[in-house]
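**Q** Provided below are the primary sequence and the corresponding predicted coordinates.
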Amino acid sequence: MYRRIKPALFRLDAEDAHHLTLRALGVASRLPAWPALARTLTAPADPRLTQTLWGRTFTSPVGLAAGLDKNAEAVPAFGALGFGFLEVGTVTPLAQAGNERPRLFRLPPDEALINRMGFNNAGAEALHARLAALPARPAPVWVNIGKNKATPNEEAVQDYLGCVRALQDVADAFVVNVSSPNTPGLRALQAAADLAALVRAVLGEVEVGRVRTLSRPPVLVKLAPDLHPEDFEASVNAVLAAGADGLIISNTTLSREGLTHPRREEAGGLSGRPLTRRSTDLVRDAYRLTRGRVPIVGVGGIFTAGDAYAKIRAGAALTEVYTALIYEGPGLPARLNRGLAGLLARDGFRNVAEAVGVDA
């Protein structure tokens, strides 16, 4: 079905198509019993794909990356596609419109997207209301948090802490986003000293919230793929020393190497196929640096089960997709799950956890 409607969607402006699809998924999310019934058909049945991380069960290592469902408008529908977990956001304490349109561009020959959305979202209170209203969760829901554009970097910590306070009782994990290229000055927070201070503050707020919410969601940090190798190492070590529970490698890139589409010079972060190898190499680097002490989530250019498997073998315990879902359609998570189960069986792994980092 997606192959039939994709040409019509791709004739629309990319952001218009995104909003149209998200509204349809929002309607589907409210259909009685449909999401749960659909998930029985798409959720992986192979026990090889199940693992426990941070005391939580993940039935699949394939998750939805942040950015597709910023305001948690369609969590049940995305869960119905067979994802093992879902990441919503990026959310900021206050609602903001983001950058001016157009700000999202398809590059079909490159199987890529460029976006300069600028953390457009409805704010932490609206996100809390949507997540709190969910009757049940099809999978763990992570919340990606950032700072408002108007907040200066020297006050950024308070924005992250505000998001934690507002959302801790509805978040299964927090992702500290310091790596989007579309909020001025944000990537400067990846500097080792600033990053360590930010992570410690967020972890401290999570511990304070544990008393109130009776939960302690893990805290992960999302890094950019454009850091100099020495800076990347320093940032990873800072995150680890600060006590973060995991890493997401990586965010979008500012590189335009190898692109062919006329839109390649649009400002913003590039995602999709051009990131496949780069992000896998960075996962491997991060796994070697951390020696497997914290779980790593590999994201960037995953279109096939082989792409996801390469990231797992490089050191990723979990993986996430975004751009490939736009190009491949809603059947992608189930295809990735089936393919991963077959690859694990082929190589004699009893569980996905056994494959993590074997090539690192």
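**A** Done, it's in.

**Q** from here on, contacts and neighbour counts on C-alpha atoms
**A** Will do.

**Q** could you pull out the strands for the stretch 251-360 of the chain?
**A** 269-272, 296-299, 318-321 (DSSP state E, counting those that start in this stretch).

**Q** ranking the ones you listed by burial, who's on top?
**A** strand 296-299 (a mean of 30; mean count of other Cα atoms under 10 Å).

**Q** Which strands and helices lie in contact with that strand?
**A** Counting contacts by 3 or more Cα pairs under 8 Å, 6 or more residues apart in numbering; DSSP states H and E, strand 296-299 is packed against strand 246-249, helix 276-290, strand 318-321.

**Q** Go again with 7 Å.
**A** strand 246-249, strand 318-321 (3 or more Cα pairs under 7 Å, 6 or more residues apart in numbering; DSSP states H and E).

**Q** Contacts for it, please.
**A** Strand 296-299 is contacted by residues 246-250, 279, 283, 311, 315-321 when judged by Cα atoms under 7 Å, 6 or more residues apart in numbering.

**Q** if we can go back for a sec, now distance to Gly82 too, for the strands of the stretch 251-360 of the chain, in CSV please.
**A** What follows is the strands of the stretch 251-360 of the chain, written out as CSV (distance: least, Cα to Cα, whole Å):
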stretch, distance to Gly82
strand 269-272, 20
strand 296-299, 17
strand 318-321, 12
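
**Q** I'd like to know which of these lies nearest to Ala173.
**A** Among those, the nearest to Ala173 by Cα to Cα is strand 296-299 (12.7 Å).

**Q** Give the buried residues for stretch 301-319.
**A** 301-305, 307-319 (16 or more other Cα atoms under 10 Å).

**Q** and the end-to-end length of it?
**A** 11 Å (Cα to Cα, to the nearest Å).

**Q** For it, which outside residues touch it?
**A** 61-63, 271-276, 280, 283-284, 287, 295-299, 321, 324, 336, 339-340, 353, 355-360.

**Q** next one: stretch 54-63
**A** So stretch 54-63 is contacted by 44, 49-52, 83-86, 218, 317-321, 333, 337 (Cα under 7 Å, 6+ apart).

**Q** Distance from that stretch to the middle of the chain?
**A** When distances are taken as Cα atoms, centre = their mean, to the nearest Å, stretch 54-63 is centred 14 Å away from the chain's centroid.

**Q** Figure out the helix or strand that Leu220 lives in.
**A** Assigned by DSSP states H and E, Leu220 belongs to strand 219-223.

**Q** and the angle for that strand with helix 276-290?
**A** 130 degrees (axes from the mean of the first three to the mean of the last three Cα atoms, to 10 degrees).

**Q** So which elements touch strand 219-223?
**A** Counting by 3+ Cα pairs under 7 Å, 6+ apart, strand 219-223 packs on strand 173-177, strand 246-249.

**Q** Include mean neighbour count when you put the ones you listed into TSV, please.
**A** Shown next, in TSV, are the helices and strands packed on strand 219-223 (neighbours: other Cα atoms under 10 Å):
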stretch	mean neighbour count
strand 173-177	25
strand 246-249	26
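
**Q** And here is the other one:
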Amino acid sequence: MALSDLGTALLRWMDAETAHELAIRAIQVLPLPAPVADDPVLATAVGPLELPNPVGLAAGLDKNGVALRGLSRLGFGFVECGSVTPRAQPGNPKPRLFRLSEDRAIINRMGFNNAGLEAFAVRLAARPANAVIGANLGANKDTEDKAADYVAGLIRLKGLADYVTVNVSSPNTPGLRALQGRTALDDLLGRLAEARGGDATPVFLKIAPDLTAAEIAMVVEAALDHRIDALIVSNTTLDRPATLRSPHRDEAGGLSGEALKDRAMAALRAAADASDRRLPLIAVGGIGSGQDAWDRIRAGACAVQIYSALIYEGPGLVGRIKLDLAARLRAEGFSTVSEAASTPR
């Protein structure tokens, strides 16, 4: 077992949120070696964004952008930090993070706890230059005009991130998921398009896995109408599969990890059918192996993101997924991930 994966095993003996905080601190201070160059076959593109490999870190691990240098050395093709809100907020009362170890899953109701946009922007300004860094935007819990919060985040972070994600799908901020309705979405995306102006920084939209196929098709059309560069499919779910065994299964919040896999895949397929390769897709939810990542790529995703699986598998998972994907790409005769994503099965 690698030293980093041994550390992951030890952290699992602690309270979930304490372990999370210690892991972030360790990534900040440990002298991690630079990753080896990626196999060229792993190259991919998400719209205008060129990536050395398709395995990204999903938002939520580094909410405040404090560990970007260390995270960029773990082999990810891209690292997404946040969610960040304009004003600092403490989030929901603790406990609010639960391991469902029997199910290799997580439930969280963190509530966009973060230090606020100004502190986040300062850290992004000092980000590592040789890594692809994304910023995930949220809205404050007590903001009535939530679209204004996203606009504020987009404007403040101009030039500081390689891409920006508009997160309208967290289940832990009241009213947030209502922004996925067509009228509210048109208002939000229209205001963001105006705020972007001529800025070429890609803007992605992150959606919930709990939408119907018809709702996902509507979101795809709205995203295309407003020049969104990619769709991230998907966030955590409010669903509780009957197969859950953990005593924490009835905790409120968003469910992620292996228990989300089928629902996230169904949402990805609905998005792929609706977009018909007109809109790049990033797959998230229940990805814990090279096989999982490969299945999402062949379903139409040009990149994937992981988070919950790292809690159970450790950071060595990133390298294992990349090795598996490179072998599968060559075995299937593909020269890039993008080619595999765009070629029908």
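**A** Alright, I've got the coordinates. Here the structure is a predicted model, which is why all the values come from computation and not from measurement.

**Q** from the contacts of stretch 54-63 of the first structure, which would you call buried?
**A** Buried among the contacts of stretch 54-63 of the first structure (16+ other Cα under 10 Å): 44, 49-51, 83-86, 218, 317-321, 333, 337.

**Q** Closest to Gln190 of the first structure out of those residues?
**A** Among these, Pro218 lies closest to Gln190 of the first structure (Cα to Cα), at 19.2 Å.

**Q** Now do the contacts for the closest one.
**A** Here Pro218 of the first structure is in contact with Trp54, Ala173, Phe174, Asp245 (criterion: Cα under 7 Å, 6+ apart).

**Q** Could you single out the nearest of the residues you listed to Val164 of the first structure?
**A** Distances from Val164 of the first structure to the contacts of Pro218 of the first structure, taken by Cα to Cα, are shortest for Phe174, at 7.8 Å.

**Q** Now do the longest helix along the first structure and strand 219-223, the angle between them.
**A** Of all segments of type helix in the first structure, defined using DSSP state H, the longest is helix 192-213. Compare the direction of helix 192-213 of the first structure with that of strand 219-223 by the same axes, to 10 degrees and you get 150 degrees.

**Q** returning to that earlier point: which of the buried ones among the contacts of stretch 54-63 of the first structure sits closest to Ala72 of the first structure?
**A** Leu86 (9.5 Å).

**Q** Now do the SS call for the closest one.
**A** strand (DSSP: H, G, I helix; E, B strand; the rest coil).

**Q** How about Ser170 of the second structure?
**A** Looking at Ser170 of the second structure with three-state DSSP, the answer is coil.

**Q** cool, and Val41 of the second structure?
**A** Criterion first, three-state DSSP; result for Val41 of the second structure: helix.

**Q** Per the alignment, it pairs with which residue of the first structure?
**A** Alignment note: Val41 of the second structure maps to Arg48 in the first structure; criterion TM-score structural alignment.

**Q** quick one, what contacts its match?
**A** Arg48 of the first structure neighbours (Cα under 7 Å, 6+ apart): Ala341, Arg350, Asn351, Val352.

**Q** Number of residues surrounding the residue lying closest to it once chain neighbours are set aside?
**A** Computed as Cα to Cα, 6 or more residues apart in numbering, the closest residue to Arg48 of the first structure that is not its neighbour in sequence is Asn351, at 4.2 Å. Residue crowding around Asn351 of the first structure was assessed by other Cα atoms under 10 Å; the count is 17.

**Q** before we move on, what about Ala132 of the first structure?
**A** Quick note: Ala132 of the first structure (other Cα under 10 Å) scores 14 neighbours.

**Q** can you check Leu25 of the first structure too?
**A** Leu25 of the first structure has 17 neighbours, counted by other Cα under 10 Å.

**Q** Please identify the helix or strand for it.
**A** helix 14-29.

**Q** Next secondary structure after that helix?
**A** Moving toward the C-terminus from helix 14-29 of the first structure, the next helix or strand (DSSP H and E) is helix 34-42.

**Q** Please enumerate residues in contact with that next one?
**A** Residues contacting helix 34-42 of the first structure (Cα under 7 Å, 6+ apart): Ser29, Pro76, Ala77, Gly79, Ala80, Leu81, Gly82, Ala334.

**Q** which one in the second structure is aligned with the residue nearest to Arg48 of the first structure?
**A** Asn351 of the first structure maps onto Thr336 in the second structure, by TM-score structural alignment.

**Q** swap in Arg264 of the first structure?
**A** By TM-score structural alignment, Arg264 of the first structure lines up with Arg249.

**Q** And the residue most central in space within the first structure, how close does it get to Leu134 of the first structure?
**A** For the first structure, the residue nearest the mean C-alpha position is Ala65 (2.7 Å; Cα atoms, centre = their mean). Look at Ala65 of the first structure and Leu134 of the first structure: by Cα to Cα, they are 20 Å apart.

**Q** Please name the residues that touch Leu74 of the second structure.
**A** By Cα under 7 Å, 6+ apart, the neighbours of Leu74 of the second structure are Pro35, Pro315.

**Q** SS state for it?
**A** coil.

**Q** which position in the first structure aligns with it?
**A** Aligned partner of Leu74 of the second structure by TM-score structural alignment: Leu81.

**Q** got it, and Arg263 of the second structure?
**A** For Arg263 of the second structure, the aligned residue in the first structure is Arg278 (criterion: TM-score structural alignment).

**Q** now that match, nearest residue through space, not along the chain?
**A** Pro225 (7.5 Å).

**Q** from memory the one you found sits against Ser255, does it?
**A** No. Using Cα atoms under 7 Å, Pro225 of the first structure is not in contact with Ser255, being 9.2 Å away.

**Q** more crowded one of those two?
**A** Counted by other Cα under 10 Å, Pro225 of the first structure and Ser255 do not tie: Pro225 has more neighbours, with 22 against 16.

**Q** Is the counterpart of that one in the second structure in a helix, a strand, or coil?
**A** By TM-score structural alignment, Pro225 of the first structure lines up with Pro209 in the second structure. What three-state DSSP gives for Pro209 of the second structure is coil.

**Q** need the contact list for Pro209 of the second structure.
**A** Val233, Ser234, Asn235, Thr236, Thr237, Arg263, Ala264, Ala267.

**Q** Distance of the fifth one relative to Gly300 of the second structure?
**A** Distance of Thr237 of the second structure to Gly300 of the second structure, computed by Cα to Cα: 21 Å.

**Q** next one: the second one
**A** The spacing between Ser234 of the second structure and Gly300 of the second structure, counted by Cα to Cα, is 14 Å.

**Q** repeat for the third one
**A** In this view, Asn235 of the second structure and Gly300 of the second structure are 17 Å apart by Cα to Cα.
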